[in-house]
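Colleague: Need the 3D shape of this:
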Amino acid sequence: MDNYTGKDFYCDIALAGKVELDVVFEDDHVLAFHHTRPFWPVHIVVTPKKHIPSFTDLGEHEPEQLVHLMMVVQHITREVENEYGAARVLTNLGEYQDSKHLHFHVNFGGPKC
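Modeller: I've put the predicted structure just below:
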C-alpha cells in the first residue's frame, strides 16, 4: 500500500484485512506480521488490535492487554534472537511515528538499500 496517506495504517488497512499479511502471530488482542515494506532483512511488526495511539499515549487501556502485548513482543524477539543471534525492538513516537497506532518493530540486520 505504497499510496496509503492516512494516519493509522493498522486500523485502516492491516487490521481491516485490506492487504495480505505474512502473519507471525495472531490472537484476539495482538497481530504480528512481517512488515509490508521492510527496512531490515528481518522486520516484524507487533501491534494491538485495539486502537492505542502510541507508547506515550496509552490512555485508559487495560493493563492486562498491555502486559499481553509486551509478552508477545518478548516471544517474537526471543525467536528472532535465537535464530539470528541478535534482535532489536523499536517503537516510534511523535514525528517519527508515521502510523498513529502503537506498534513495535522487531528486527535484525542492517537497513535494506
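Colleague: rest of the way, CA atoms for contacts and neighbours
Modeller: Noted.
Colleague: List the buried residues of the longest helix anywhere in the chain.
Modeller: The residue-count maximum for a helix in the chain (DSSP state H) belongs to helix 63-84. Residues of helix 63-84 classed as buried: 66, 69-70, 72-73, 76-78, 80-81 (neighbour count, 16 or more other CA atoms under 10 Å).
Colleague: for stretch 33-53, same thing?
Modeller: For stretch 33-53, burial by neighbour count (16+ other CA under 10 Å) applies to 33-36, 40, 42-50, 52-53.
Colleague: can you check stretch 11-21 too?
Modeller: 11, 14-15.
Colleague: returning to that earlier point: next, give me the two most distant ones among the buried residues of stretch 33-53.
Modeller: Spanning the widest gap among those are Trp40 and Lys50, at 26.2 Å by CA to CA.
Colleague: to compare against the first, here's another:
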Amino acid sequence: MDTYTGNDFYCDVAIPRVVPLDVVHEDELVLAYHHTRPFWPVHLVVVPKRHIASLTSVTTHDESDVRAVLEVVQHVAASVERDRGAAAVLTNLGTYQDSKHLHVHVSSGPPLRP
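Modeller: Take a look at the predicted model:
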C-alpha cells in the first residue's frame, strides 16, 4: 500500500482491512496491529475504530474511545517492554501527523531508516 495518497489511512485502509494486517488486538472500539511500513524493529499502531482526528481534537464525546485506546496502548506497551526491555509510546500532531486519525505508535529498537 505504498501508493496510498489519502489523509486517513486508518479509516480508508486499515480498519476496513483493504490490506492484510498482522493484528495484535481488536475489539469493537480499538484496532492494534504491526505497522505496515515499520520504522523500528518492533512497531505497532493502536487506533480507535471511530474517527477521531487527533489527540488535540478529543472531546468528552470521545472519552470511551480514548480510554479504550489507552488501555490497549498500556497492554501492548507492557508486552513490548517485557519482551524487549524497553518501549516507546508516541503520537503525532499537526504537520507531524501524516494520517489525520488519532493513532499511537508503540515501538522498540533503533530506527530502521533515517
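Colleague: all helices of structure 1, in order?
Modeller: Counting by DSSP H, the helices of structure 1 are 9, 63-84.
Colleague: that older thread, name the nearest of the buried residues of stretch 11-21 of structure 1 relative to Leu21 of structure 1.
Modeller: Of the buried residues of stretch 11-21 of structure 1, the one sitting nearest to Leu21 of structure 1 (CA to CA) turns out to be Ala14, at 7.5 Å.
Colleague: quick one: contacts for the closest one?
Modeller: Ala14 of structure 1 sits next to 20-21 when contact means CA atoms under 8 Å, 6 or more residues apart in numbering.
Colleague: burial of the equivalent of Lys100 of structure 2 over in structure 1, as a residue count?
Modeller: Under the alignment (TM-score structural alignment), Lys100 of structure 2 pairs with Lys100 in structure 1. Lys100 of structure 1: 21 surrounding residues under other CA atoms under 10 Å.
Colleague: can you pull the contacts of Lys100 of structure 1?
Modeller: 7-8, 53-54.
Colleague: rerun at 6 Å
Modeller: 7-8, 53 (CA atoms under 6 Å, 6 or more residues apart in numbering).
Colleague: Turn the helices of structure 1 into JSON lines, columns for distance to Lys112 of structure 1.
Modeller: Listed next are the helices of structure 1 as JSON lines, based on distance: least, CA to CA, whole Å:
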{"stretch": "helix 9", "distance to Lys112 of structure 1": "21"}
{"stretch": "helix 63-84", "distance to Lys112 of structure 1": "16"}
